[in-house]
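Undergrad: just coords:
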C-alpha cells in the first residue's frame, strides 16, 4: 500500500519488495513514457540505452498483470510507444495504489482518504487530469459458486458487490478522478484489441496539452 502516490510523496507501508516507487518530481503536464523510462534507466539500468531500458520496463510492468484482459489493455496501449513521438505519450501505469491523495485534502471538500486502494491502470496526461481505467472480471459484481461436475466455475450476480463498486466510483469522481470501466469479457473477444485502441485514440485526443 502506498500513500500520496500521485504527488510523488510516497511512503511504503507494506509489500515494499513488490513496489516500484517513482521518485522524480512530476512535471506540471503529467507523466510521459520517456520520463518513466528515464527514471527506470537511472535507477535500474544506468548503462543501457533508452530503447533497451524501455523494453525492460515494459516487460516488468507486464509481469505485474495476471489477467488476459488487463494484459490486452497494456499491450495494446504500449504499442503506441513505438510510433513517432510515442515516448512522449502519457505512461500507462498498471497496478497503482492510491490510498491517500493530498489534492483532495487541500481542496477542503474531503478528507483525502480514498476508499479503494488499487487501480488497474492510471494515466496522468498533459492536461493535468487523472484517469483511472478499470477492467472488471466477474468477481467485481458476482459471488463465485462451487465448481460444477466438470470443474467449471460460475458466478451469481451480487447487488451488494455492484453497489460497493459504484459507490467507490462516486468517491473517486468527487476526488476529481476520471474513471473508465471495461468488462473483462469484451476484451477477450477477437476485436478486444481494437476496442482498446479506438478508446485510447479518443481519450488521448480529448486530453491533449492545453494551448497557452
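TA: Nice, I can see it. Being a predicted model, the structure only gives us computed values, none of them experimental.

Undergrad: switch to C-alpha atoms for all contacts and neighbour counts from now on
TA: Fine.

Undergrad: start and end of stretch 181-198, how far apart?
TA: 14 Å (CA to CA, to the nearest Å).

Undergrad: what residues sit buried inside that stretch?
TA: 182, 184, 187, 192, 193, 195, 196, 197 (16 or more other CA atoms under 10 Å).

Undergrad: residue 200 and residue 70, how far apart?
TA: Residue 200 is 14 Å from residue 70, by CA to CA.

Undergrad: who has more neighbours out of the two?
TA: The residue with more neighbours, out of residue 200 and residue 70, is residue 70; 26 against 16, by other CA atoms under 10 Å.

Undergrad: ok, that one touching residue 135?
TA: Yes. Counting by CA atoms under 8 Å, residue 70 touches residue 135, with 6.5 Å between them.

Undergrad: pasting the second one now:
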C-alpha cells in the first residue's frame, strides 16, 4: 500500500510518505498489522552474487519506523511461503488472533 497525497493531507506532515507495505490488516481495537514478504532483493546485490548488509539494514530501519508508528510487523521469507504457505499462514493467523496486540516500546 502507498500513502497518496490525499492521505498525506489527512494524516499531516508526519505521515510515512515513502513507506510501502506488502499487506496491511486493520483489526478490531485499532490494531494495525503489517505482513511483509521478503525476497532476495532485501539482502543481496549484483544479481544475487553477494550479500548487501546496507539493504538489510534499511529493511530493519523501516521495521523500526513502523513499530514506533504503532504497527505490528511480521516478516516472512519468500522461500518459506513458496512451498508451504497455506499451513504456515493458517498457523500464523490462529496465533495472531489468539494473542493481544504487541505494544511498541
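TA: Perfect, I can see it now. The structure presented is a predicted model; accordingly, all values stated were derived computationally and were not measured.

Undergrad: one step back: what touches both of residue 70 and residue 135 of structure 1?
TA: Both residue 70 of structure 1 and residue 135 are contacted by 120, 184, under the criterion CA atoms under 8 Å, 6 or more residues apart in numbering.

Undergrad: from residue 62 of structure 1, how far off is residue 103 of structure 1?
TA: From residue 103 of structure 1 across to residue 62 of structure 1, the span is 29 Å (CA to CA).

Undergrad: my bad, residue 192 of structure 1
TA: 17 Å.

Undergrad: and what of residue 179 of structure 1?
TA: Residue 179 of structure 1 is 21 Å from residue 62 of structure 1, by CA to CA.

Undergrad: what is the burial count for the alignment partner in structure 2 of residue 201 of structure 1?
TA: Mapped onto structure 2 by TM-score structural alignment, residue 201 of structure 1 lines up with residue 94. Applying other CA under 10 Å, we find 10 residues neighbouring residue 94 of structure 2.

Undergrad: could you look up the SS state of residue 94 of structure 2?
TA: In the three-state summary, residue 94 of structure 2 is assigned as helix, counting by DSSP: H, G, I helix; E, B strand; the rest coil.

Undergrad: that one: what's it in contact with?
TA: Going by CA under 8 Å, 6+ apart, residue 94 of structure 2 touches no other residue.

Undergrad: same check on residue 71 of structure 2?
TA: 31, 32, 33, 34.

Undergrad: quick one: map the third one onto structure 1.
TA: Meaning residue 33 of structure 2. Per TM-score structural alignment, residue 33 of structure 2 is aligned with residue 131.

Undergrad: roughly how far does its match sit from residue 114 of structure 1?
TA: From residue 131 of structure 1 across to residue 114 of structure 1, the span is 15 Å (CA to CA).

Undergrad: likewise residue 205 of structure 1?
TA: 28 Å.

Undergrad: counterpart of residue 121 of structure 1 over in structure 2?
TA: With TM-score structural alignment as the criterion, residue 121 of structure 1 pairs with residue 23.

Undergrad: returning to that earlier point: what about structure 1, which of the contacts of residue 71 of structure 2 hold up?
TA: Retained contacts for these in structure 1, judged by both residues aligned by TM-score structural alignment, their matches' CA atoms under 8 Å, are 31, 32, 33, 34.
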